[in-house]
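*Asks:* Any chance you can model this:
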Amino acid sequence: MVNSVGKPKVKDSFQYLYVSIGTQFSWYLPDLTTHKLDFISSRDFDSNIQYVWAHPQKKIIYLALSDGGPGKKGSYHSILACSIDRNTGEPSILGPKLRVPYRPIHLSTDERGENLFTAYNNPSSLSVHKIEANGNIGDTRIQLSRDQAGIFGHQVRITPDEKTAILVCRGYDSTDTTSEQPGCLKIFDLTDGELRDTKTISPFGGLGFGARHLDFHPSGHCFYLALERQSELHTFKIAEEGISDNPIFIASTLSKPLQSGVRQANSAVHVHPSGKFVYVSNRTYPAAPTNGRAIPNGEDNIAVFKINEISYEPSLIQSADTLGSLPRTFSIHNSGKMLVAANSEAARKINFNGKVTSLPLSLVCYEIEENGKLALKQQINFQDKDQLLFWAGFL
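*Replies:* The predicted model follows:
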C-alpha cells in the first residue's frame, strides 16, 4: 500500500483559485510574487456548489451540486463535469448534470482519472461512477447501501497506490435527547472501480471519533485525519499490511483551552507539497443558541504543524487568524508558496478585545514562508453576500 516512489508527484504549478458562493462559481488569478488574487470572472450553476475536484490528468473539473446544505437535505442533487480553459480559467459544461440520490458533500478521483467517487452525508453513502475517455461522467458502478456507509459520510479519498478507498464518517455529537453516534473510517479494497468492504476503523467504538477530512503525506507512509468534533489531528500509518487500526499520534489543533460558551470544530486538512508541514482549519461556534447575540471569541484560524521527517509526528508551530468566521475550506497552491482560506459565513463575533465585530464572507491570502508559517498578504471581503462561501480551491 505504500507509495513505492516515496516522493511527491510533479504537478503543473499553474493554477487558478476557484470559489463557490451559493450557486456562483468565480475564479481568480494568483500572483505568486505578491501572494494576492485578481478577480477574473464568474458563472452561475443554478445549484449550490458543495465541492469541486480536478481530474488528475485532464483539464477537467467535477462539481457536486445540490439545493440542500447544512441541516437541509434538499431535493435536487447532481454531479457535473466541466472543461477548463487554461488561458482564461473559464469552465465549460461537458455534458448534462447527472442526477444523484442524495446531497453530494464531497467527491474525488483515483490517480488515473478512471473513476469518480462521491460521498453523501444524509443518508450516509458512497457512489462510484465511471469516467469516460473524454473526461465526462459515465454510468454508476456502485451505490453503497446505508448499512455499508457508516454515519454521516463526509469525504472519500483513494490511497496513492490506488488500492484502497476510504470513506470518512463523522458521526454526531450527543444531544439532550439522543446519544452520541459514532464516527469511523470505512476501508474498501479497490480493484478496477469495484469496492470490497474490508474493515472499519473506529477507535473506542467510534465514540469521540468525529472524523471529517484526511490528507495523505506525499511519501505514502501515513495520512493526517482532522477530527471535527474533537478538534484533533490524528496520524495514521500506512504499511504494506494496510492502514493502522489506531492513530500513531494525536494532537490538538487548538492553541489554547476551550473558551466558555464556545464549541470548536475543525474542518479541512491539507499537507504541504513538500511533506514538511500540515495545515488544519479551526472554526468557532456558540455552544448554545445565541438568540441574535454575538458569537463568543474562539479560534477561527489555520493551525500550522511541522512534520517530523523521521516519525511523521506533527507539532503545532502557528495558529494564523483568518480574520473572519468559520474557515470551512482552504487550499494550498501547487507551488507550495501560497495558501488561501475561505471564511464561509457572515457573523457578528466578539473579538479578542471584547468588542463585537461584524465579519463578512472573505478570502484570506497568505504567503507560505520557508519555515511553513503563514504571513498575511490580502483579504477580499464579500460585504453584500448572504449565502455561504462553501468551497474554495486552487485547480
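*Asks:* alpha carbons only for contacts and neighbour counts from here, please
*Replies:* Will do.
*Asks:* Please enumerate the helices of this structure.
*Replies:* Assigned helices in the chain: none (criterion: DSSP state H).
*Asks:* Spatially central residue in it, please.
*Replies:* Centroid-nearest residue in the chain, with Cα atoms, centre = their mean: residue 268, separated by 4.3 Å.
*Asks:* That one and residue 332: what is the separation?
*Replies:* Separation of residue 268 from residue 332 (Cα to Cα, to the nearest Å): 11 Å.
*Asks:* repeat for residue 31
*Replies:* 13 Å.
*Asks:* In terms of packing, which of the two has more residues around it?
*Replies:* residue 332 (22 against 12; other Cα atoms under 10 Å).
*Asks:* which residues touch the more buried one?
*Replies:* Taking Cα atoms under 8 Å, 6 or more residues apart in numbering, we find residue 332 in contact with 270, 272, 338-340, 393-394.
*Asks:* list the contacts for residue 278?
*Replies:* Applying Cα under 8 Å, 6+ apart, the residues near residue 278 are 269-272, 304-307, 314.
*Asks:* for comparison, sequence B:
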Amino acid sequence: MSDTTTRGVSRRGFGLLAGAGAAAALTRGDAQATVALTRADAQAAPTPAPARRRAYLGTYTTQPGGGTGIGLAAYRPRSGELASTGVLPGVSNPSFLALSPDRRTLYAVDERARGAVTAVRVGQAGPPEVLGESRGTGGADPCHLSVHPGGRFLLTANYTGGSVCVHPIGRGGVLGEASDVVQHTGSGPDPARQEGPHAHMVVSDPGGRYVLAVDLGTDSVHTYRLDPRTGRLHERARAAMKPGAGPRHLAFHPSGSYAYVVNELDSTIAVCAYDRRAGTLTPGAPLPTLPPGTEPTERNYPAAVVISPGGRFLYVSNRGHNSIATFVVECGGAAVRLVSVTPSGGSYPRHIVLDPSGTLLFAANQKSGTVTVFRPDRATGRPDPVGAAFAAPIPVCVLPV
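*Replies:* Below you'll find the model as predicted:
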C-alpha cells in the first residue's frame, strides 16, 4: 500500500472529510467498510517475489555423464530453490571455481594433465563471456584456485603436479602468463595416495599477508609470502600434520587466529593455532568427522570445510558416509565439538559452501548428480534440507553469489 493511503481512505479524501467536520461522524458501517476495503486491497496487491541470485556449477567435461562447461543456475534466497539457466560451453573440466573480489570475473581450473585456468566475465547484464586465452598452470590436474585479496593475482594448486602457481590478473580480469610455479617435494606413508606431493588447496590468510598451500601428499601446510611486485612466492614456514592424515582443505576462523584443516585420508579435522604475524600454523590433536562407532559402507574421504560467518559453526562434507558433519566452535575458536551428522541428500558430497548471507548451505553430490540445499538452524547449526534436490551433471563445485 502506498504512503498516500490510510486504511483505505486517501490522505486527500480524509482531509476533506475532516475539514467538513464529518470525520467524527463516520458510522460503524463506514468503519467496517473501510476495514473490508483495506483487507481486499492487501489480498489483491501482488507480493513481490524475492529476487533470484546467480550460482555457478563446476563439473567434469571429459568423464561420461559430465557437463559441457560451467553450469549456470539461479536460486531463491528465501526458499533455496535452484533452477538451471544454461551452460557456458568451451571451458574444460571446470572442477573448481572462484570469484574475484569485485564479483565481475569468475575463474575456473581445467583439471587435466596439461593444467590450465580460464577467466570468465560475469559481472554484466548479458551472458557470461570467456576472457582472453586460458593459461597453463605449469603442473598437472589443477584442483583448486583462489584470488588474492588485492585482486591482482590468481593462485592455483596443481594436485598431480604437486605445485602451486601464480598468475597476474590484468585489466578487466584477463589472466597473464604464470609469474611463478613452486614445486613441492616429499611424500607420505600412504603408498597409494602419498607417493609424492599433491597440492590440494591454496588460499590467502584473512589479512592477505600470507598464502597457505595444503599438500595432501606430504602431510604439510606451506606458508608463502607473495611479492606484489614480481608475483613470486617465497616460503616462510611449513607445518607438519599427522603422518598419513592427508590434509586437503582449510578454513580460517573470522578472528584469523585459528585455522581448521580437514584430513581426507583419516577422516579427521585439526584445529590449528595461527600466528598472523609470522604466518605459522601449530596443529592440535585431530578429531573424527564421524560419530564414534560409525562404520561406513565404503571408505570415507572428508572433502570440504566451511565456517559460518560469525564463526559459531563449522561444517565438513563426508564422502563415503555421504553426510555433513556439524561442529560447534568453542573457546573463541580454539576448540570444536561434533554436534550432529546430517545426510547430504545424495552420494559423495565433494564440495559444500555457504551462500554470501550464511543462511543457505549447498552440497554438490558428485556421484548422484545432485545439488542439495540446506538451511542451518540458527541455534544449533544443524543443516535442515529445503526443497527438492537439483539435478546436475557430475557436480563437484557450487558457487552461489
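*Asks:* Aligned to residue 142 of structure 2, what sits in structure 1?
*Replies:* With TM-score structural alignment as the criterion, residue 142 of structure 2 lines up with residue 104 in structure 1.
*Asks:* Could you double-check that that match sits in contact with residue 52?
*Replies:* No: between residue 104 of structure 1 and residue 52 no contact is recorded; they are 10.6 Å apart, counting by Cα atoms under 8 Å.
*Asks:* shared neighbours, the two?
*Replies:* Joint contacts of residue 104 of structure 1 and residue 52 (Cα under 8 Å, 6+ apart) are residue 64.
*Asks:* Give me the more crowded residue out of those two.
*Replies:* Set residue 104 of structure 1 next to residue 52 and count neighbours by other Cα under 10 Å: residue 104 wins out with 31 against 24.
*Asks:* Contact partners for that one?
*Replies:* Residue 104 of structure 1 neighbours (Cα under 8 Å, 6+ apart): 50, 64-66, 77-79, 118-121.
*Asks:* switch the cut-off to 10 Å
*Replies:* 49-51, 63-66, 68-69, 77-79, 118-122, 124-127, 153-155 (Cα atoms under 10 Å, 6 or more residues apart in numbering).
*Asks:* now it, nearest residue through space, not along the chain?
*Replies:* residue 120 (4.7 Å; Cα to Cα, 6 or more residues apart in numbering).
*Asks:* Could you check which residue of structure 2 pairs with that neighbour?
*Replies:* By TM-score structural alignment, residue 120 of structure 1 lines up with residue 158.
*Asks:* Surely its match touches residue 111?
*Replies:* Yes: look at residue 158 of structure 2 against residue 111 with Cα atoms under 10 Å: they come within range, at 8.5 Å.
*Asks:* Same drill for these two, tell me which one is more crowded.
*Replies:* For residue 158 of structure 2 and residue 111, the more surrounded residue by other Cα under 10 Å is residue 158, and the numbers stand at 33 against 27.
*Asks:* For residue 214 of structure 2, see how far away that one is.
*Replies:* Applying Cα to Cα to residue 158 of structure 2 and residue 214 of structure 2 gives a distance of 11 Å.
*Asks:* picking that back up, common neighbours of residue 31 and residue 332 of structure 1, please.
*Replies:* Joint contacts of residue 31 of structure 1 and residue 332 (Cα under 10 Å, 6+ apart) are residue 338.
*Asks:* quick one on the thing from earlier: would you reformat the contacts of residue 278 of structure 1 as JSON lines and include neighbour count and distance to residue 217 of structure 1?
*Replies:* Listed next are the contacts of residue 278 of structure 1 as JSON lines, based on neighbours: other Cα atoms under 10 Å; distance: Cα to Cα, whole Å:
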{"residue": "269", "neighbour count": "26", "distance to residue 217 of structure 1": "11"}
{"residue": "270", "neighbour count": "22", "distance to residue 217 of structure 1": "9"}
{"residue": "271", "neighbour count": "24", "distance to residue 217 of structure 1": "6"}
{"residue": "272", "neighbour count": "26", "distance to residue 217 of structure 1": "8"}
{"residue": "304", "neighbour count": "23", "distance to residue 217 of structure 1": "15"}
{"residue": "305", "neighbour count": "24", "distance to residue 217 of structure 1": "13"}
{"residue": "306", "neighbour count": "21", "distance to residue 217 of structure 1": "12"}
{"residue": "307", "neighbour count": "19", "distance to residue 217 of structure 1": "10"}
{"residue": "314", "neighbour count": "23", "distance to residue 217 of structure 1": "11"}
